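Student: Fold the stuff below for me.
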Amino acid sequence: MTIHKEGRVLLLVSSIVLILFNFAVAYFFPGRTVLQTVILITSAVLYLLILQFFRNPRIVVTRNEEQILAPADGKVVVIEEAEEKEYFQERRMQVSIFMSPINVHVNRNPASGLVKYFKYHAGQYLVAWHPKSSTDNERTTMVLQLPSGLEILVRQIAGAMARRIKWYVGEGDTVQQGEEFGFIKFGSRVDVYLPLNAEVKVSIGDKTKAGRTVLAEITATPAVQPETAYSTEEITNRTISPI
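Tutor: You can find the predicted model right below:
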């Protein structure tokens, strides 16, 4: 278990502020042992809550070209056919994962492939389960082209508390299944848009683990030109942009 880089500065600042606050309480309220104890315990609990939010567990990823892995820890809240209007402009199978403040908030690539499209959208901060959060909230959209030539879309969505989306990829990058591609702070949602013939392996209410839970299996191979499809070995050998 490590601490994610997105939380290191916040944790350092928080520790300094809380230590100074406790010294101030002890200085201005000498002899108030109960008050000092309550403040100390409250400070410790607050710091631990922030600390657990930025935890980054080490995981073992079993890569499989025919499997789409969960991009986030959380709970499956949507499984339905939906019109994807930004990139595909057609109906796709949507699987959405809600990330609560107690979940690990590291986002991982659901598949290995080439980043064909990436875009950041400024927006609102509706609650993550709101129907319009996918189109109205601050968000990022990433389209991955799999080795078979199939494409899937992954969308990070900020929620009412999540006011900071971070991403570490860009168009033209090649990525590995299970590696980090982003981070969302303090509660959020991640949508995955799959081909309609994908075999979804989760149900509403299921808990997911990023890079480990299998969301779906895709076995069909589309008709693609030889230069479009590529092997897992080729992806592995390409240069991945540094995080």
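Student: alpha carbons only for contacts and neighbour counts from here, please
Tutor: Fine.
Student: Point me to the residue sitting closest to the centre of the protein.
Tutor: For the chain, the residue nearest the mean C-alpha position is N107 (2.7 Å; Cα atoms, centre = their mean).
Student: Looks to me like that one is in a strand.
Tutor: Yes: counting by DSSP: H, G, I helix; E, B strand; the rest coil, N107 is found in a strand.
Student: the helices in this structure, which residues?
Tutor: Assigned by DSSP state H, the helices in the chain fall at 5-28, 33-53, 133-136, 232-237.
Student: Can I get those helices in a markdown table including mean neighbour count and distance to A70?
Tutor: As requested, the helices of the chain are exported to a markdown table (neighbours: other Cα atoms under 10 Å; distance: least, Cα to Cα, whole Å):
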| stretch | mean neighbour count | distance to A70 |
| --- | --- | --- |
| helix 5-28 | 14 | 21 |
| helix 33-53 | 14 | 19 |
| helix 133-136 | 19 | 18 |
| helix 232-237 | 13 | 19 |
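Student: got JSON lines for those, with distance to A220 too?
Tutor: Shown next, in JSON lines, are the helices of the chain (distance: least, Cα to Cα, whole Å):
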{"stretch": "helix 5-28", "distance to A220": "38"}
{"stretch": "helix 33-53", "distance to A220": "38"}
{"stretch": "helix 133-136", "distance to A220": "27"}
{"stretch": "helix 232-237", "distance to A220": "17"}
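Student: The residue nearest to the centre of the chain and G182 touch, don't they?
Tutor: Yes: look at N107 against G182 with Cα atoms under 8 Å: they come within range, at 5.0 Å.
Student: Show the contacting residues for Y47.
Tutor: Going by Cα atoms under 8 Å, 6 or more residues apart in numbering, Y47 touches 11, 14-15.
Student: Second chain to compare with the first, below:
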Amino acid sequence: MAGEITDNRGRGEARWSWPSIHPEGRKYGLIVAAISLVFALLAWETAAWPLGFLTLGVLAFFRDPQRVVPQGERYVVSPADGLITLIQKVEPPRELVLDDGTGHPGLPAGPVTRVSIFMSVFDVHINRSPIGGTVSRVVYIPGKFMNADLDKASEENERQHILVERSDGTRIGFTQIAGLVARRIVPFVKPGDILAAGQRVGLIRFGSRVDVYLPAGTEPRVLLGQKVIAGETVLADLGDQPHIEGVSQ
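Tutor: Coordinates of the predicted model:
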């Protein structure tokens, strides 16, 4: 299905398939599987069975399913699978605002809407670009490993900022944040790379969060408590400021 064009009028073809396992996770799955096999050969079934199930869990964590990315100049798609846990007006991170000496502008100063997506260990952890454009900035910052669901995790946890700029000058910044269990942010991109909307940009191991900073004048189309899907859920329409209410049921 990769690369196929589909639409809302029935064009294209859809079929279920097993998701692939990202190469970053295959080595961990093989290590746990090998240990499980050793215990099984030694007839230590008490340890072999749990390790066998752990192997399946590790492979599931690193699954990398295909996604159908909505195409539209105004769409900002979700960079992560997970739960919308925070929607707040904040100042964007200073690392995405300050002049970094490269000649590429950062985000404008001033309050913007931040949408925070919490990823549990059961979510897909491959992150994707919210818009198409050129990667103008990647900034890694070491830090703590507090619960990624906390507001202050945006400023105190280990994190990586990514800034993507479109050809028309629109810039979207987003931040991968490590959590209590997550201990490594793995980037797939570097400054100068050209991305399509929904293209894979990195992953965070074992539970974490991604913050998206929408441009001024743009409000999200998602609600607190909503589940979103990386590369598929439209977080916002650029320049649109809808007021949407939801009901939990």
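Student: quick one, which of the helices of the first structure is nearest to G178 of the first structure?
Tutor: helix 232-237 (13.0 Å; Cα to Cα).
Student: rewinding a little: of all the helices of the first structure, which one is nearest A111 of the first structure?
Tutor: Across the helices of the first structure, closest to A111 of the first structure is helix 232-237 (Cα to Cα), at 10.6 Å.
Student: which of the contacts of Y47 of the first structure still touch in the second structure?
Tutor: Retained in the second structure: 11, 14-15, out of the contacts of Y47 of the first structure (criterion both residues aligned by TM-score structural alignment, their matches' Cα atoms under 8 Å).
Student: Specify which member of the residues you listed is nearest to E234 of the first structure.
Tutor: The closest of these, once distances to E234 of the first structure are taken by Cα to Cα, is L11, at 39.3 Å.
Student: what residues are up against the equivalent of that closest one over in the second structure?
Tutor: Taking TM-score structural alignment, the alignment pairs L11 of the first structure with G29 from the second structure. Neighbour list for G29 of the second structure: 55-56, 58-59 [criterion: Cα under 8 Å, 6+ apart].
Student: same thing but 6 Å
Tutor: Contact analysis of G29 of the second structure by Cα atoms under 6 Å, 6 or more residues apart in numbering lists 55, 58-59.
Student: try S133 of the first structure
Tutor: Contacts of S133 of the first structure (Cα under 6 Å, 6+ apart): L126.
Student: Also V77 of the second structure?
Tutor: Contacts here follow Cα under 6 Å, 6+ apart; on that basis V77 of the second structure touches 130, 231, 233-235.
Student: Minimum distance to P147 of the first structure: which of the helices of the first structure has it?
Tutor: helix 232-237 (6.4 Å).
Student: so that closest one matches what in the second structure?
Tutor: Mapped onto the second structure using TM-score structural alignment, helix 232-237 of the first structure spans no residues at all.
Student: Look up the closest residue to D211 of the second structure, ignoring the ones flanking it.
Tutor: Once flanking residues are discounted, D211 of the second structure sits nearest to S116: 4.4 Å by Cα to Cα, 6 or more residues apart in numbering.
Student: What does that neighbour correspond to in the first structure?
Tutor: Under TM-score structural alignment, S116 of the second structure pairs with S96 in the first structure.
Student: Figure out which of the helices of the first structure is closest to G149 of the first structure.
Tutor: G149 of the first structure lies closest, by Cα to Cα, to one member of the helices of the first structure: helix 232-237, at 11.8 Å.
Student: so how far is the closest one off the chain centroid?
Tutor: Using Cα atoms, centre = their mean, to the nearest Å, the mean C-alpha position of helix 232-237 of the first structure is found 24 Å from that of the whole chain.
Student: same check, this time on stretch 113-124 of the second structure
Tutor: Distance of stretch 113-124 of the second structure from the chain centroid (Cα atoms, centre = their mean) equals 7 Å.
Student: for the kept ones among the contacts of Y47 of the first structure, which one is nearest V61 of the first structure?
Tutor: Using Cα to Cα, L11 is the member of those that lies nearest V61 of the first structure, at 28.2 Å.
Student: ok, now how distant is that closest one from Y168 of the first structure?
Tutor: L11 of the first structure is 21 Å from Y168 of the first structure, where distance means Cα to Cα, to the nearest Å.
Student: E90 of the first structure now?
Tutor: E90 of the first structure sits 27 Å away from Y168 of the first structure, going by Cα to Cα.
Student: V60 of the first structure -> the second structure?
Tutor: By TM-score structural alignment, V60 of the first structure lines up with V68.
Student: now swap in K185 of the first structure and tell me
Tutor: Match for K185 of the first structure (TM-score structural alignment): R205.
Student: hmm, back to that, please list which of the contacts of G29 of the second structure are preserved in the first structure.
Tutor: Contacts conserved in the first structure for the contacts of G29 of the second structure, counting by both residues aligned by TM-score structural alignment, their matches' Cα atoms under 6 Å: none.
Student: possible to save those residues as JSON lines with distance to G143 of the second structure?
Tutor: JSON lines is the format used below for the contacts of G29 of the second structure (distance: Cα to Cα, whole Å):
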{"residue": "T55", "distance to G143 of the second structure": "29"}
{"residue": "V58", "distance to G143 of the second structure": "25"}
{"residue": "L59", "distance to G143 of the second structure": "27"}
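Student: With that, I have no additional questions.
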